[in-house]
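Participant: no sequence on this one, just coordinates:
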């Protein structure tokens, strides 16, 4: 009597576990890509900043300081631009990953709904046939 229910429950549980594993894989892939992007951006910014500090350490007079100031502003501007660009790319990748996870969940809900409707229709037909046979 409970065998069909147990089979349906086991199938639904298996499908849920597979979907959760796929969603986790997508999330981990996104996290890995985002971490790589941010690490590369930090590396670029640190290299540019230390190069500027190296030049600043070599300044010995006021004229050297005057030429260093525009370079400092340029380094700061480039660092800000790299940070914003990286942030936008990270946001875009994250949105893309979330969209893929949403589509995965949507397809699973649609499949579960389709299966449930088919089971309900089968049960209704069986109940109707039983009622007709009893008359």
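Facilitator: Alright, I've got the coordinates. All values reported here derive from a predicted model rather than from experimental measurement.
Participant: could you use CA atoms for every contact and neighbour count after this?
Facilitator: OK.
Participant: the helices in this structure, which residues?
Facilitator: 3-57, 62-134 (DSSP state H).
Participant: one more structure, for comparison:
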């Protein structure tokens, strides 16, 4: 009886370790995707800003300033749109990760519940047999 209990404890420990490993893997994959997405967005915006600043440094008179002003507004607009789009993609990745984590938890709960039910039934049978 004690041996069966020890085996159950070991099985639950193994199940918990496997689930923790899967959760960590999902979290790291999500983090990697988000970091890559944000780095690409920062890189593209930094390149666009550098190009604009280079052009702006060449302005020497008011007419040049009037010519570059719309480009500055366009840069600001594009940067804001890119930031919004990136945040939406990050949100989507987080939602997918949360769904995957929820499904993993559900699967583990169902498997654990079935194992416990099976073990309780076998203990009841063993106890009934011992009483007779």
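Facilitator: Here it is on my side, so go on. Remember, it's a predicted structure, so these values are computed and weren't measured experimentally.
Participant: got a TM-score for the two of them?
Facilitator: For this chain pair, the superposition-based TM-score is 0.94 by TM-score structural alignment, normalised by the length of structure 2; 132 aligned residues with a C-alpha RMSD of 1.2 Å.
Participant: in JSON lines, list the helices of structure 1 along with mean neighbour count.
Facilitator: Shown next, in JSON lines, are the helices of structure 1 (neighbours: other C-alpha atoms under 10 Å):
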{"stretch": "helix 3-57", "mean neighbour count": "14"}
{"stretch": "helix 62-134", "mean neighbour count": "13"}
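Participant: so for structure 1, which residue is the most central one in space?
Facilitator: By C-alpha atoms, centre = their mean, the mean C-alpha position of structure 1 lies nearest to residue 97, the distance being 3.4 Å.
Participant: quick one: contacts for that one?
Facilitator: 26, 27, 30 (C-alpha atoms under 8 Å, 6 or more residues apart in numbering).
Participant: which residue in structure 2 aligns with it?
Facilitator: Using TM-score structural alignment, the equivalent of residue 97 of structure 1 in structure 2 is residue 97.
Participant: same question for residue 23 of structure 1.
Facilitator: Using TM-score structural alignment, the partner of residue 23 of structure 1 in structure 2 is residue 23.
Participant: mind listing what that match touches?
Facilitator: So residue 23 of structure 2 contacts 101, 104 (C-alpha under 8 Å, 6+ apart).
Participant: mind doing that once more with 7 Å?
Facilitator: With contact set as C-alpha atoms under 7 Å, 6 or more residues apart in numbering, residue 23 of structure 2 has these partners: residue 101.
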